[in-house]
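J.: I would like to see how this sequence folds:
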Amino acid sequence: MADQYAQSGEDMSTGIPAIRWDEPPEGPVVVLLDQTRLPGEEVELVCTDAPALVEAIRSLAVRGAPLLGIAGAYGVALAAARGFDVDEAAVALAGARPTAVNLSVGVRRARSAYDAALARGAVGEQAAEAALAAARQLHREDAEASVRMAGHGLALLDELLPGGGHRILTHCNTGYLVSGGEGTAFAVALAAHRAGRLRRLWVDETRPLLQGARLTAYEAARNGMAYTLLTDNAAGSLFAAGEVDAVLIGADRVAADGSVANKIGSYPLAVLARYHHVPFIVVAPVTTVDAQTPEGADIEVEQRPGYEVTEIAAPSMPVTGAGGGIPVAPLGTQAYNPAFDVTPPELVTAIVTEEGVVSPVTAEALAEVCGRSRGATVG
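T.: Model (predicted):
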């Protein structure tokens, strides 16, 4: 069950967190900043059970691979704390979005802690506390990983592009809205900004749901960054004009061979970057690397509803479409709407993790870097 109430924050450091655990008198809840309402209004979505959190994940009220892992862990803890069926909650949460591997990783972390507590003879409340402790630990680890990725990423940019004045193109949204900290790829750009070495952040609008226009621009503006929004299909002309020094994106899953699944539109940027001799850099924590997925062709790509393409969401205007939006295509139009595409490792200049940089991107190098972390999924 979910409820909503509005609230606004003064700045990024004291504003509304993307996710938090709360314990009001009515019982524990998971509270989300509803990303579907940004940038127009900052509204928190209060989830009192796992089904509400599953719906929030599917509707993209909460999104982004690292944050989905945190949400999955908190969801297991919520089910345990409220006395619901933990097995059922774990299965539903892990399957809410198939491509983002962090979601199932987070669910497993909290579920394993819960099961281990029960095996030690803990009663329900104690086992629930163990699940919550695991979720909070994952949240802390992700925040720490964000700081380390930003440092490694900025060092790599300075190595590849000596002299500063970086002009960075990014796709989708990879800031604090997807993370326990300041994000993945966006955190690197933010570090460059703070160091005085970011000349321009080019923000792809990221169709069809405009995560770049709605969310990345929102984060860039709140941090005082120099940024410019562009339509996705304007990227080619930007490369041709020599206005891009590097592409920085995040990832929802990295296969064992280094293939990268990220928001649809990422692969064309990689092709453009290769043709124009521009570094194409992926920034993701090791929890996004999945050793159980051997190569890119094995990544399950989520197919989203067609109405996300055939309609435009505009809450302030009358709606007549099946998805609650304004129709922009004839009734009955079929739409192809994959949520992600897959970039092969040979088009990726480097993968930046909290454990270091993988470049060139090979299965062996990826396994070696991720193996430094106890939380790695590469083994």
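
J.: drop to CA atoms for contacts and neighbour counts, all remaining ones
T.: Noted.

J.: ok, longest strand in the protein?
T.: Counting residues, the longest strand in the chain under DSSP state E turns out to be strand 198-204.

J.: what does it contact?
T.: 164-172, 189, 192-193, 212-213, 216-217, 225-232, 235 (C-alpha atoms under 8 Å, 6 or more residues apart in numbering).

J.: and if we set it to 7 Å?
T.: 165-172, 192, 212, 217, 226-232 (C-alpha atoms under 7 Å, 6 or more residues apart in numbering).

J.: stretch 291-311 now?
T.: 98-99, 208-209, 255-257, 259-260, 321, 323, 325-329, 334-340, 342, 344, 377-379.

J.: one more to line up against the first:
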Amino acid sequence: MNTPPDSIRAVVWQEGELRLLDQRRLPDAESWLRLDTAAAVADAIRDMVVRGAPAIGIAAAYGVVIAARQRYRENPADWKTALEPDLEQLAAARPTAVNLCWALARMRGLIQCLDGDPVPALTAEAGRIHEEDIAANRRMGELGAAFLDGVEGVLTHCNTGSLATGGFGTALGVIRQAWGEGRIRRVFADETRPWLQGARLTAWELVRDGIPVTLLADAAAAHLMHTGQVQWVIVGSDRIAANGDVANKIGTYGLAVAARHHGVKFMVVAPTSTVDLGTASGADIPIEQRPGEEVLGAGGRHIAAPGAAAWNPAFDITPAELVDVIVTEAGVVERPDRDKLAALMARAAA
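T.: Predicted coordinates:
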């Protein structure tokens, strides 16, 4: 068994500074941005410099450190009040990803307990969020890979690797682990319109880590399943509702429908911070609508007929009944429902 490849980190805290690998420019250029205000971090999250639910939460946690440092310098006596607009700005950057709110709530809880200079304690807490995410991803990789024994091929959608997390990845972490253990023979990736995260990011990660990958147009996925070349679809999630409904990158729902029709198994890999027991079902999850220009163009060039409009939801909802297994760092839920998820989260809390 080989060690699973893991060479990429996209969120770095170094000498009191947040550095983000600009994922909009991959794979053509590896460009790093240095951010020194909460507004800049919020912009980076909204503009998809950093993306993927866990990575968004981690970046936001470091954004709190940056904001608290600035507010404490400006007003040591009342920095908590001055910090509130920064927290609200970060929270509003990407509304669908529950990890963002989870990370901010964790930082808020610590803020309430602090007196004096908040920076050392908040820096340590953001670092723990980051480190815990990597550890959780490795555990999910082990748990998910156990389902993949002698599998000919797997299909993934969007990007769920080191670029979308603190490191190693969620769904791509399972694929990394399974590849290292020799459990899978081929990896397929949807290109994932309109931002092409599969073509630009997942392919870049896998090629860089020495895992062969075959790209396909999103519309070719059902035919790929029909040919029998894949036995599992493995995806991540931005939010999992209490009943097991899954919000993920647009196109995931269609994959789940096609997978069920073709007898292909469907796996969702996400940390427990993505599970939102306060949201009853997928119908209650806000779906971010992004600018139509993303659909009307490609690579910075307008490609649609002049005058055409665009509908551009960033996410869709996959009903729980189409999910075969949810993998978290706290355990696995097969054929998820409300009771099973509640039991999982109770175990995680304990």
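
J.: and the TM-score between them?
T.: Scored against TM-score structural alignment, normalised by the length of structure 2, the superposed chains reach a TM-score of 0.93; 337 aligned residues with a C-alpha RMSD of 1.4 Å.

J.: quick revisit: which part of structure 2 lines up with the longest strand of structure 1?
T.: Under TM-score structural alignment, strand 198-204 of structure 1 corresponds to residues 184-190 of structure 2.

J.: check which helix or strand Glu44 of structure 1 maps to.
T.: strand 43-47 (DSSP states H and E).

J.: pull up the aligned stretch in structure 2 for that strand.
T.: Counting by TM-score structural alignment, strand 43-47 of structure 1 corresponds to 31-35 in structure 2.

J.: buried ones in that stretch?
T.: Buried residues in stretch 31-35 of structure 2, defined by neighbour count with 16 or more other C-alpha atoms under 10 Å: Trp32, Leu35.

J.: again, but for stretch 135-153 of structure 2
T.: In stretch 135-153 of structure 2, the ones that count as buried by 16+ other C-alpha under 10 Å are 136-145, 148, 151-153.

J.: how about stretch 328-341 of structure 1, aligned to which bit of structure 2?
T.: Residue span in structure 2 matched to stretch 328-341 of structure 1, by TM-score structural alignment: 303-316.

J.: ok, back up a step: which ones among the contacts of strand 198-204 of structure 1 lie within strands?
T.: Filtering the contacts of strand 198-204 of structure 1 for strands - DSSP E - leaves His166, Arg167, Ile168, Leu169, Thr170, Tyr227, Thr228, Leu229, Leu230.

J.: what sits up against the match of strand 43-47 of structure 1?
T.: Glu17, Leu18, Arg19, Leu20, Leu21, Asp22, Val41.

J.: the fourth one -> structure 1?
T.: If I follow you right, that is Leu20 of structure 2. Leu20 of structure 2 maps onto Leu32 in structure 1, by TM-score structural alignment.

J.: doesn't its match fall inside a helix?
T.: No - counting by DSSP: H, G, I helix; E, B strand; the rest coil, Leu32 of structure 1 falls outside a helix, being strand.

J.: run a quick neighbour tally on Pro294 of structure 1.
T.: Pro294 of structure 1: 16 surrounding residues under other C-alpha atoms under 10 Å.

J.: what residue of structure 2 takes the place of it?
T.: Match for Pro294 of structure 1 (TM-score structural alignment): Ala280.

J.: show me what Pro336 of structure 2 lines up with in structure 1.
T.: Using TM-score structural alignment, Pro336 of structure 2 lines up with Val361 in structure 1.

J.: that match reaches Pro344, doesn't it?
T.: No - using C-alpha atoms under 7 Å, Val361 of structure 1 is not in contact with Pro344, being 9.7 Å away.

J.: what's the nearest residue to the match of Leu20 of structure 2 if we skip its chain neighbours?
T.: Ile19 (4.6 Å; C-alpha to C-alpha, 6 or more residues apart in numbering).

J.: map the one you found across to structure 2 for me.
T.: Checking TM-score structural alignment: Ile19 of structure 1 goes with Val11.

J.: how far away is Gln177 of structure 2 from Pro5 of structure 2?
T.: Using C-alpha to C-alpha, to the nearest Å, Gln177 of structure 2 is found at 8 Å from Pro5 of structure 2.

J.: actually Ala121 of structure 2, not the one I wrote
T.: 33 Å.

J.: so these two - more neighbours on which side?
T.: Pro5 (18 against 15).

J.: do you know how far the more buried one is from Glu294 of structure 2?
T.: Look at Pro5 of structure 2 and Glu294 of structure 2: by C-alpha to C-alpha, they are 32 Å apart.

J.: could you do Val207 of structure 2 as well?
T.: 26 Å.

J.: these two: which is more packed in?
T.: Each of Val207 of structure 2 and Glu294 has its neighbours counted (other C-alpha under 10 Å); Glu294 has more, 18 against 12.

J.: map that one across to structure 1 for me.
T.: Alignment note (TM-score structural alignment): Glu294 of structure 2 maps to Glu308 of structure 1.

J.: matching residues in structure 1 for the helix or strand containing Asp133 of structure 2?
T.: Element membership for Asp133 of structure 2, per DSSP H and E: helix 119-145. Counting by TM-score structural alignment, helix 119-145 of structure 2 falls onto residues 128-154 of structure 1.

J.: count of neighbours near Ala185 of structure 1?
T.: Ala185 of structure 1, neighbours per other C-alpha under 10 Å, totals 27.

J.: need the counterpart of it in structure 2.
T.: For Ala185 of structure 1, the residue aligned by TM-score structural alignment is Ala171.

J.: same check on Asn173 of structure 1?
T.: Aligning on TM-score structural alignment places Asn173 of structure 1 opposite Asn159 in structure 2.

J.: roughly how far apart are the closest residue to that match other than its chain neighbours and Pro313 of structure 2?
T.: Leaving aside its sequence neighbours, Asn159 of structure 2 sits nearest to Thr202 (C-alpha to C-alpha, 6+ apart; 5.1 Å). From Thr202 of structure 2 across to Pro313 of structure 2, the span is 21 Å (C-alpha to C-alpha).

J.: ok, the two, which is more surrounded?
T.: Per other C-alpha under 10 Å, whichever of Thr202 of structure 2 and Pro313 has more neighbours is Thr202, with 29 against 14.

J.: thought Ser162 was touching the more buried one, still the case?
T.: No - contact between Thr202 of structure 2 and Ser162 fails when scored by C-alpha under 7 Å: they sit 9.3 Å apart.

J.: which of the residues in stretch 59-74 of structure 1 are buried?
T.: For stretch 59-74 of structure 1, by 16+ other C-alpha under 10 Å, it's 61-74.

J.: matching residues in structure 2 for that stretch?
T.: The aligned range for stretch 59-74 of structure 1 is 47-62, by TM-score structural alignment.
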